[in-house]
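Colleague: have a look at this fold, sequence not included:
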């Protein structure tokens, strides 16, 4: 139903008359005319015809006065214009951070970089670095060296390069079904995907921070003949960070099991489903 179908919305169909409270005789559009008679000598002579024009003018003036008063009071005493200028900025806060601080400024290779120099930035850095440290790429010697240089402070790089090489030696790679380059056999897919569940800062200063990252993940080799099937795990990684070269970098880290929830009785997916999921679902840049 359009607005013109109801009374009071000004629908003027052909042959109809609008309801006008100020029209003649209740809207019947009839008029009375007082004719001057030649014998009228009562001293008053002919009375002028009364119209609604003067009443409409009075009402119009009143409306204008009310509008002017309302407009004068609308500013609430603030005539500086600052409120109008600040409104666009107020709505610009980032959806991932209540503080409005942009969590991640850029990337260093495939790893997030340029974290804010505050506690929020330290937690964001720790979450992203935990993912990199337990990724499938960390088992590939060439890629591992790049990761170490991207996330650790410069003075620890050479030491940690050697320690990682020792930890992920040939015996370890054989155990998980990978070759010397950290790659799975043809027809097999090695899976190591970590998802941070939450972060907690245990100490913080402008130059250093210690952050715990509670994680879950899937690890193993997907394939019909795999002796290391993909399974899930829960663990907490503790990262000691330093502010260096305008970013948070890792000085040291450790890992412990749990906290882990009760396992469900959900049926495990087969190797093909796991492989397809790893290939089709990309990872995230994590930020608090």
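Modeller: Alright, I've got the coordinates. Keep in mind it's a predicted model, so treat the numbers as computed, not measured.
Colleague: drop to CA atoms for contacts and neighbour counts, all remaining ones
Modeller: Noted.
Colleague: ok, which stretches of the stretch 101-250 of the chain are strands?
Modeller: Along the stretch 101-250 of the chain, counting by DSSP state E, counting those that start in this stretch, strands occupy 104-108, 111-115, 189-204, 208-222, 231-244, 247-257.
Colleague: buried set for the third one?
Modeller: Counting neighbours by 16 or more other CA atoms under 10 Å, one finds that the buried residues in strand 189-204 are 189-196, 199, 201, 204.
Colleague: ok, residue 194 to residue 139 distance?
Modeller: 14 Å (CA to CA, to the nearest Å).
Colleague: sorry, slip of the keys, the one I care about is residue 264.
Modeller: Noted for residue 264: a distance of 30 Å to residue 139, by CA to CA.
Colleague: between the two, who's got more neighbours?
Modeller: Neighbours were counted for residue 264 and for residue 139 using other CA atoms under 10 Å; residue 139 has more, 25 against 6.
Colleague: leaving out chain neighbours, which residue sits closest to the more buried one?
Modeller: Excluding the flanking residues, the one nearest residue 139 by CA to CA, 6 or more residues apart in numbering is residue 182, at 5.2 Å.
Colleague: quick one: closest of the strands of the stretch 101-250 of the chain to residue 70.
Modeller: Residue 70 sits nearest to strand 104-108 of all those, at 46.7 Å, using CA to CA.
Colleague: put this beside the first:
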């Protein structure tokens, strides 16, 4: 699932975009919502396709609601960076010394530090916790500049209302029904500096991720997506913080011919395999 607080980055703010329907095979047996037997992509049921598209539309609508009146890309008088001028190799520099509630903090006031901050904030802003009121408020407090905290908390609370969560099959606290696991995990693939000057930085984070509900009776099986997040960061209180953010679809590669795992396997994997602190 992907988010945006700024209106119209690339004209397309949104959640787990229309690139979400990416799986090509269904598992052998298992008897869960992912189906049985191995079938080519053309066998992906229209019912599942329509359901996934429906969830995507809901998420995009909620984010668009939160975007009203925002400025997705912000402004910057920094120097634009040519993509060819930046190395794709990691710097090898340790990003931070500590974390605040699981979110990395204390990034260096450098381009490398800003890129590391953007990657880690992308993970937090597109997590399952962003749908849970208590956890969402904590994330907003930790990653946004102080002047934006109240505004963003209000916008996201309105966007992820009880009615909206119910449409995703979640209760008022953002939890899935008993025996089900709602999943939204983001993996940054790379970062790029669009501009950097003084106390401000504009960055892009190319991401892949997975979202949906894992469970035997799920009508929204976990699928994957590719998206790019644009974040405007500002130096505040001795660290990089988010001033605004937005999202656009892709770039997405050709789908692999992987055999789809069962719902139980996906839920266990998400619970058993921890995330990372990302560094540029």
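Modeller: Structure received. Since the structure is predicted, the reported quantities are computational estimates derived from the model, not experimental observations.
Colleague: counterpart of the residue nearest to residue 139 of structure 1 in structure 2?
Modeller: Aligned counterpart of residue 182 of structure 1 in structure 2: residue 174 (TM-score structural alignment).
Colleague: before we move on, what about residue 172 of structure 1?
Modeller: By TM-score structural alignment, residue 172 of structure 1 lines up with residue 164.
Colleague: dump the residue contacts of its match.
Modeller: For residue 164 of structure 2, the contacting residues are 58, 62, by CA atoms under 8 Å, 6 or more residues apart in numbering.
Colleague: then residue 220 of structure 2?
Modeller: Residue 220 of structure 2 sits next to 48, 51-52, 55, 212-214 when contact means CA under 8 Å, 6+ apart.
Colleague: ok, the residues you listed vs residue 252 of structure 2, which is closest?
Modeller: Closest to residue 252 of structure 2, out of all of the contacts of residue 220 of structure 2 and judged by CA to CA, is residue 52, at 17.6 Å.
Colleague: that closest one belongs to a helix?
Modeller: Yes - residue state for residue 52 of structure 2 (DSSP: H, G, I helix; E, B strand; the rest coil) corresponds to a helix.
Colleague: and stretch 122-140 of structure 1, what's buried?
Modeller: Going by 16+ other CA under 10 Å, stretch 122-140 of structure 1 has these buried residues: 122-133, 135-140.
Colleague: other residues contacting it?
Modeller: Residues contacting stretch 122-140 of structure 1 (CA under 8 Å, 6+ apart): 103-104, 111-113, 115-116, 143-144, 147, 151, 168, 173, 181-183, 190-196, 199-201, 209, 211-213, 237, 239, 241, 248-249, 285-288.
Colleague: if any of those are buried, give me the ChimeraX selection for them.
Modeller: Restricted to buried positions by 16+ other CA under 10 Å, the ChimeraX selection for the contacts of stretch 122-140 of structure 1 reads:
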select :103,104,111,112,113,115,116,144,147,151,168,173,182,183,190,191,192,193,194,195,196,199,201,209,211,212,213,237,239,241,248,249,286,287,288
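Colleague: how about the helices in the stretch 1-150 of structure 1?
Modeller: With helices called from DSSP state H, counting those that start in this stretch, the stretch 1-150 of structure 1 shows them at 53-74, 82-90, 119-133, 141-151.
Colleague: check which helices and strands the first one sits against.
Modeller: Which is helix 53-74 of structure 1. Of the remaining helices and strands, none touches helix 53-74 of structure 1 by 3 or more CA pairs under 8 Å, 6 or more residues apart in numbering; DSSP states H and E.
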